[in-house]
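**Student:** Predicted model follows, preceded by the sequence.
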Amino acid sequence: MNENLFAPFTAPMMLGIPMTPLIIMLPIMLFPMPDRLINNRLISIQQWTTKLLLKQLMKMHNPKGQTWALMLTTLILFIASTNLLGMLPYSFTPTAQLSMNLGMAIPLWAGAVSMGFRNKTKMSLAHFLPQGTPTLLIPMLVIIETISLFIQPMALAVRLTANITAGHLLLHLIGSATLALTKISLLMTPITFTILTLLTILEFAVALIQAYVFTLLVSLYMHDNT
């Protein structure tokens, strides 16, 4: 019987009820609340990480754009914890689903663009037609700029989905190869196991980097429209 490589990306069901909403809510429980607990090392690390992220994401924003600090911090912590959740054995990665990533990308992009048209109407419209464009190229450039604007949320969602899916598929393939080689060649088993370990470490880094890239691009869209 052939093994289905995409089985880990199938939404889990229990008694006919989809478990995806409960899995999405799980990362929220992993973060302790500083106002309810006495400060300890975990709380201190969490506060230091939050301040570092805010410094990186907010240094380009004006005072109006800095009002989105809480939302951007929540977004990067949610995506990072959800990506890391998928690294656990027998788990499910919600961010490997394109529908969920589009559900995050489209409202954030639409909110940033609508805010730009409301606050900077002339500047937002000027992006569709660069200054000094020849008359014959005006219709073509307007179409190209419009397509590039509407493709931004797709690029956000597809980038996150592709990176998470590709990494999990590599882990699945190399893990299966390592198990198969234990019965065929004991000499090759340590080599493939070493590759699997290094790839696992890389996937932990990718999970965090992709969360940062997604949030940073959203932050840039908001910066251009505030």
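**Tutor:** That came through, no problem.

**Student:** make it CA atoms for all contacts and neighbour counts henceforth
**Tutor:** OK.

**Student:** all helices in the chain, in order from the N-terminus.
**Tutor:** Assigned by DSSP state H, the helices in the chain fall at 20-29, 41-58, 69-85, 98-119, 121-126, 138-150, 152-181, 189-224.

**Student:** Can you add distance to residue 35 and mean neighbour count and give these back as a markdown table?
**Tutor:** Formatted as a markdown table, those follow (distance: least, C-alpha to C-alpha, whole Å; neighbours: other C-alpha atoms under 10 Å):
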| stretch | distance to residue 35 | mean neighbour count |
| --- | --- | --- |
| helix 20-29 | 15 | 14 |
| helix 41-58 | 10 | 14 |
| helix 69-85 | 16 | 19 |
| helix 98-119 | 28 | 17 |
| helix 121-126 | 41 | 13 |
| helix 138-150 | 41 | 14 |
| helix 152-181 | 33 | 17 |
| helix 189-224 | 26 | 17 |
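
**Student:** can I get those in JSON lines with distance to residue 10?
**Tutor:** Below are these laid out as JSON lines (distance: least, C-alpha to C-alpha, whole Å):
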{"stretch": "helix 20-29", "distance to residue 10": "10"}
{"stretch": "helix 41-58", "distance to residue 10": "32"}
{"stretch": "helix 69-85", "distance to residue 10": "15"}
{"stretch": "helix 98-119", "distance to residue 10": "12"}
{"stretch": "helix 121-126", "distance to residue 10": "40"}
{"stretch": "helix 138-150", "distance to residue 10": "29"}
{"stretch": "helix 152-181", "distance to residue 10": "12"}
{"stretch": "helix 189-224", "distance to residue 10": "19"}
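
**Student:** Below is an additional structure, to be compared with the one above:
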Amino acid sequence: MTQNLFTIFNIPVVLGMPLAVLIIMFPSMLILPPNNTINNRFSSIQQWLVQLTLKQMMITHSTTGRTWSLMLLTLITFISLNNLLGLTPYAFTPTTQLSMNIGMAIPLWMATVLMGLRLKTKTSLAHFLPQGTPTLLIPMLIIIETISLFIQPVALAVRLTANITAGHLLMHLLGTASLTLLSIYLSSSLATIIVIILLITLELGVALIQAYVFTLLVSLYLHNNS
């Protein structure tokens, strides 16, 4: 049962070749390229969302931090589209793979830390030992702060993976229950289908919120080090 339950998170394979790369590249086809000659509702909504997202994330950043605006915008768009991709029938959600999320989190976290050590060396090192710390607590506090620093990318990846996986797993369980009840209790099956529809609506919001949270945390790490 456990093996069948989690097979929905396996990477699709055709003729022995994994399709993860093609699936990850597919959402980028939904983004309109910049073109001033095209002005329709879709492009207007896209531009409005871009401006709103940049305003929310860049409002507290310095000039150095704002140079990351394009990268952060690309990141939130990439994660959002991959999260939403898993809500389509017979699709695969790349962000349910912890390895992929770790692969995004570690380079971004490391870049912010290295930037902080380069631009704010004293301030970055001062975080390991706050002023006024008792002498006996200095070794323990340094160890705790170091662990908390290195656990940041793991927390980023695990948070995204857990939230996306939990929603898809719940929809899979309810879908299986609905098919089972369909031949036994029709009214119960219809009630389950209504719950699934409401859950899908909730997952649409979760997919966008988790992309925003991931990018916002990266932005906060950048703000603390720029």
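**Tutor:** Nice, thanks for sending it over. Owing to the predicted nature of the structure, the values given are computational and were not obtained by experimental measurement.

**Student:** about what we covered before: closest to residue 9 of the first structure out of the helices of the first structure?
**Tutor:** Of all these, helix 152-181 sits nearest to residue 9 of the first structure, with 8.1 Å by C-alpha to C-alpha.

**Student:** In the second structure, which residues correspond to the closest one?
**Tutor:** Aligned using TM-score structural alignment, helix 152-181 of the first structure spans residues 152-181 in the second structure.

**Student:** with the first structure superposed, average distance for the matching stretch?
**Tutor:** Stretch 152-181 of the second structure, aligned to the first structure and superposed, deviates on average by 0.3 Å (mean C-alpha distance after the TM-score superposition for the first structure).

**Student:** Please state the offset of that stretch from the chain centre?
**Tutor:** Here the centre of stretch 152-181 of the second structure is set off from its chain's centre by 14 Å, with C-alpha atoms, centre = their mean, to the nearest Å.

**Student:** Equivalent analysis for stretch 2-10 of the first structure, please.
**Tutor:** 22 Å.

**Student:** One more: stretch 140-147 of the second structure?
**Tutor:** In terms of C-alpha atoms, centre = their mean, the gap separating the centre of stretch 140-147 of the second structure from the centre of its chain is 27 Å.

**Student:** and what of stretch 11-20 of the second structure?
**Tutor:** With C-alpha atoms, centre = their mean, you get 23 Å for stretch 11-20 of the second structure.

**Student:** which other residues reach that stretch?
**Tutor:** Here stretch 11-20 of the second structure makes contact (C-alpha atoms under 8 Å, 6 or more residues apart in numbering) with 92, 94.

**Student:** One more: stretch 95-103 of the second structure?
**Tutor:** Stretch 95-103 of the second structure is touched from outside by 9, 79, 82-83, 94, 153-154, 156-158, 160-162, 164-165, with contacts defined as C-alpha under 8 Å, 6+ apart.

**Student:** how about a cut-off of 7 Å?
**Tutor:** 9, 82-83, 154, 157-158, 161, 164-165 (C-alpha atoms under 7 Å, 6 or more residues apart in numbering).

**Student:** Stretch 195-212 of the first structure too?
**Tutor:** By C-alpha under 7 Å, 6+ apart, stretch 195-212 of the first structure touches 76, 79-80, 83-84, 160, 167, 171, 174-175.

**Student:** what about residue 137 of the second structure, how many neighbours?
**Tutor:** 10 (other C-alpha atoms under 10 Å).

**Student:** What residue in the first structure is paired with it?
**Tutor:** By TM-score structural alignment, residue 137 of the second structure lines up with residue 137.

**Student:** swap in residue 66 of the second structure?
**Tutor:** Checking TM-score structural alignment: residue 66 of the second structure goes with residue 66.

**Student:** I'd like the distance between that match and residue 73 of the first structure.
**Tutor:** Note on residue 66 of the first structure: its distance to residue 73 of the first structure, by C-alpha to C-alpha, to the nearest Å, is 11 Å.

**Student:** What of residue 48 of the first structure?
**Tutor:** Taking C-alpha to C-alpha, one finds residue 48 of the first structure at 13 Å from residue 73 of the first structure.

**Student:** quick check, distance from stretch 115-122 of the first structure to the centre of its chain.
**Tutor:** With C-alpha atoms, centre = their mean as the basis, stretch 115-122 of the first structure stands 27 Å off its chain's centre.

**Student:** With stretch 91-105 of the first structure instead?
**Tutor:** The answer for stretch 91-105 of the first structure is 8 Å, by C-alpha atoms, centre = their mean.

**Student:** Start and end of it, how far apart?
**Tutor:** For stretch 91-105 of the first structure, the first-to-last residue distance is 24 Å (C-alpha to C-alpha).

**Student:** That one aligns to what range in the second structure?
**Tutor:** Under TM-score structural alignment, stretch 91-105 of the first structure corresponds to residues 91-105 of the second structure.

**Student:** The helices of the first structure: which one's closest to residue 2 of the first structure?
**Tutor:** The nearest among the helices of the first structure, by C-alpha to C-alpha, is helix 152-181 at 12.4 Å.

**Student:** Show me what the closest one packs onto, helices and strands only.
**Tutor:** Contact here means 3 or more C-alpha pairs under 7 Å, 6 or more residues apart in numbering; DSSP states H and E; on that basis helix 152-181 of the first structure packs against helix 98-119, helix 189-224.

**Student:** Nearest to residue 55 of the first structure, out of those helices?
**Tutor:** helix 189-224 (11.9 Å).

**Student:** Give me the mean deviation of the closest one from the second structure.
**Tutor:** With mean C-alpha distance after the TM-score superposition for the first structure, helix 189-224 of the first structure averages 0.6 Å from its match.

**Student:** now that helix and helix 98-119, what's the angle there?
**Tutor:** Angle, helix 189-224 of the first structure to helix 98-119, by axes from the mean of the first three to the mean of the last three C-alpha atoms, to 10 degrees: 20 degrees.
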